[in-house]
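In: need a 3D model of the sequence below.
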Amino acid sequence: MKAHRTPWWYYLIAIVCGLLGGALLAKYDEATGLALIGVPWFISLLLLMLGLTVLVLALQVHKYATTDPRKRAELKPLDPQRAVSTLVLAKSLGLVGAALAGWYGGQILMCLEHAEAQYYAQAIVECAIACAVCVIDMIIGIVGEWLCQLPPMDGPESATMKEAARRQRNVAPAAAKTRQ
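Out: You can find the predicted model right below:
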């Protein structure tokens, strides 16, 4: 399986789409009088816990992937499916964090003109906290994606492998001479 880093502009598109969606929701809320803006406090807490969980998983994958293969026997084996799932979680967390940060940011921008009203002031505070948590999640997703990358594998054509093969050829004749 070959996975590529998520391009930076995917995050930008997610933020802009979320910003437009949040702004449209706030306008709809204002026009209809429905109480749709804001976010419950426990949602921000759940998003933060999800981000921290993904970070811990990504750190475990990074530790296993960067450990010298000879010392890996000391570590608990890492299931490859778990490593791939952690990578997918990190990618998803980054993009969803960006989209939700835009969503809550759009609501904040549209509510600022009514900030003196208690309902809108409370919604702005709730959305600001949720937006900050989502930005943290986006950063954790980007860092987690980086942590899940494997170190480069040296193939037979790499300079390191060619040098090792050359040394091996030079050692073999010297070992044969010492036996005689």
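
In: alpha carbons only for contacts and neighbour counts from here, please
Out: Will do.

In: which residues of the protein fall in helices?
Out: Along the chain, the stretches classed as helices by DSSP state H are 8-32, 41-66, 80-111, 118-147, 159-179.

In: who touches the residue nearest the centre of the chain in this structure?
Out: In the chain, the centroid-proximal residue (C-alpha atoms, centre = their mean) is Gly141; its distance is 1.3 Å. Gly141 makes contact with Gly51, Val54, Leu55, Leu89, Ala90, Lys91, Ser92, Leu93, Gly94, Leu95, Gly97 under the criterion C-alpha atoms under 8 Å, 6 or more residues apart in numbering.

In: number of residues surrounding the third one?
Out: Here the neighbour count serves as a burial measure; for Leu55 (other C-alpha atoms under 10 Å) it reads 22.

In: wait, what's in contact with it?
Out: Taking C-alpha under 8 Å, 6+ apart as the criterion, Leu55 is in contact with Ala90, Ile140, Gly141, Gly144.

In: can you check the last one too?
Out: Gly97 makes contact with Cys134, Val135, Ile136, Asp137, Met138, Gly141, according to C-alpha under 8 Å, 6+ apart.

In: could I get the residues you listed in CSV, plus columns for distance to Gln118?
Out: Below are these laid out as CSV (distance: C-alpha to C-alpha, whole Å):
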residue, distance to Gln118
Cys134, 24
Val135, 26
Ile136, 27
Asp137, 29
Met138, 30
Gly141, 34
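
In: now show me the structure for the sequence below, then we'll compare the two:
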Amino acid sequence: MRTIRPSWLVAVAVSVGVIGAGVTELTSRASLALPVLPLNSLVTMGLIAVVCLILGLKVRRWRDGKRDKVLDPLLAARTLVLAQACAYAGAMLFGWHGGILVDQLTTIALREDLGVIWQIIALLTGGAVMVVVGIVVERFCKLPPEDNEPSAKPRPKRESHGEEEFA
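Out: Modelled structure (predicted):
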């Protein structure tokens, strides 16, 4: 399984941010409410991050040598997948609410109630926390190289396929 590439996380956040800003512009023109998640979604985001972190710590403890119990390899693989999903979901949430915030920056001076802006900032923070937890837990699941394995042998040079033979 490949590791998370930070450039992919940035690409996801930026592309979803552009979509979020566009949707916000459309909802504003239609006099609809901002497409922002409710604050109670922070509880769900926090629970996902905490569960991911707890499972990651269990894998890290086993990796670092505290092998009192056998670690189920399926649990370790699922923890890795959960960590990556947490990071990508956090990038999407961060991008979506970042796009909404960028679109609303011009209207901050006109607003009497800044509650929705603080709500957007709280959800941005929750998305960033999910990204960080996902990346950290993914690193917990990485096995160190074995000392008793032979070092990687250099690849043999490619043989020419008759190109010099005809010259």
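
In: now the equivalent of Val14 of structure 2 over in structure 1: closest residue in space, sequence neighbours ignored.
Out: Under the alignment by TM-score structural alignment, Val14 of structure 2 pairs with Val16 in structure 1. In space, and not counting its chain neighbours, Val16 of structure 1 is closest to Gly102: 6.2 Å by C-alpha to C-alpha, 6 or more residues apart in numbering.

In: number of nearby residues for the aligned residue in structure 2 for that neighbour?
Out: Counting by TM-score structural alignment, Gly102 of structure 1 corresponds to Gly95 in structure 2. For Gly95 of structure 2, the number of neighbouring residues by other C-alpha under 10 Å comes to 28.

In: tell me the contacts of Gly95 of structure 2?
Out: Neighbours of Gly95 of structure 2 in contact, by C-alpha under 8 Å, 6+ apart: Val12, Ala13, Val14, Ser15, Val16, Gly17, Val18, Gly20, Leu124.

In: Ile135 of structure 2 too?
Out: Remark: with contacts taken as C-alpha under 8 Å, 6+ apart, Ile135 of structure 2 is in contact with Ile4, Ala83, Gln84, Ala87.

In: can you rerun that using 10 Å?
Out: For Ile135 of structure 2, the contacting residues are Thr3, Ile4, Arg5, Pro6, Leu80, Ala83, Gln84, Ala85, Cys86, Ala87, Tyr88, Val129, taking C-alpha atoms under 10 Å, 6 or more residues apart in numbering as the criterion.

In: now Leu89 of structure 1
Out: Applying C-alpha under 10 Å, 6+ apart, we find Leu89 of structure 1 in contact with Leu50, Gly51, Thr53, Val54, Leu55, Leu57, Ala58, Ala83, Gly141, Gly144, Glu145.

In: was I right to think the fourth one contacts Gly144?
Out: What it means is Val54 of structure 1. Yes: the pair formed by Val54 of structure 1 and Gly144 meets the contact definition of C-alpha atoms under 10 Å, at 7.1 Å.

In: ok, those two, which is more surrounded?
Out: When neighbours are counted by other C-alpha under 10 Å, Val54 of structure 1 and Gly144 differ, and Gly144 comes out ahead with 29 against 23.

In: counterpart of the more buried one over in structure 2?
Out: So, by TM-score structural alignment, Gly144 of structure 1 is matched to Val137.

In: list the contacts for its match?
Out: Applying C-alpha under 10 Å, 6+ apart to Val137 of structure 2 gives the contacts 49, 52-57, 59-60, 79-84, 86-87.

In: which one of the helices of structure 1 lies closest to Met153 of structure 1?
Out: Closest approach to Met153 of structure 1 among the helices of structure 1 is made by helix 159-179 (10.3 Å; C-alpha to C-alpha).

In: once you drop chain neighbours, what's closest to Glu35 of structure 2?
Out: Not quite, residue 35 of structure 2 is Pro, not Glu. The shortest distance from Pro35 of structure 2 to any non-neighbouring residue, by C-alpha to C-alpha, 6+ apart, is to Thr24 (6.6 Å).

In: what does the one you found correspond to in structure 1?
Out: Taking TM-score structural alignment as the alignment basis, one finds that Thr24 of structure 2 is matched in structure 1 by Ala26.

In: ok, that match touching Glu113?
Out: No: proximity of Ala26 of structure 1 to Glu113 does not meet the contact threshold set by C-alpha under 10 Å, at 11.5 Å.

In: filter the contacts of Val137 of structure 2 to the buried ones?
Out: 49, 52-53, 55-57, 59-60, 79-84, 86-87 (16 or more other C-alpha atoms under 10 Å).
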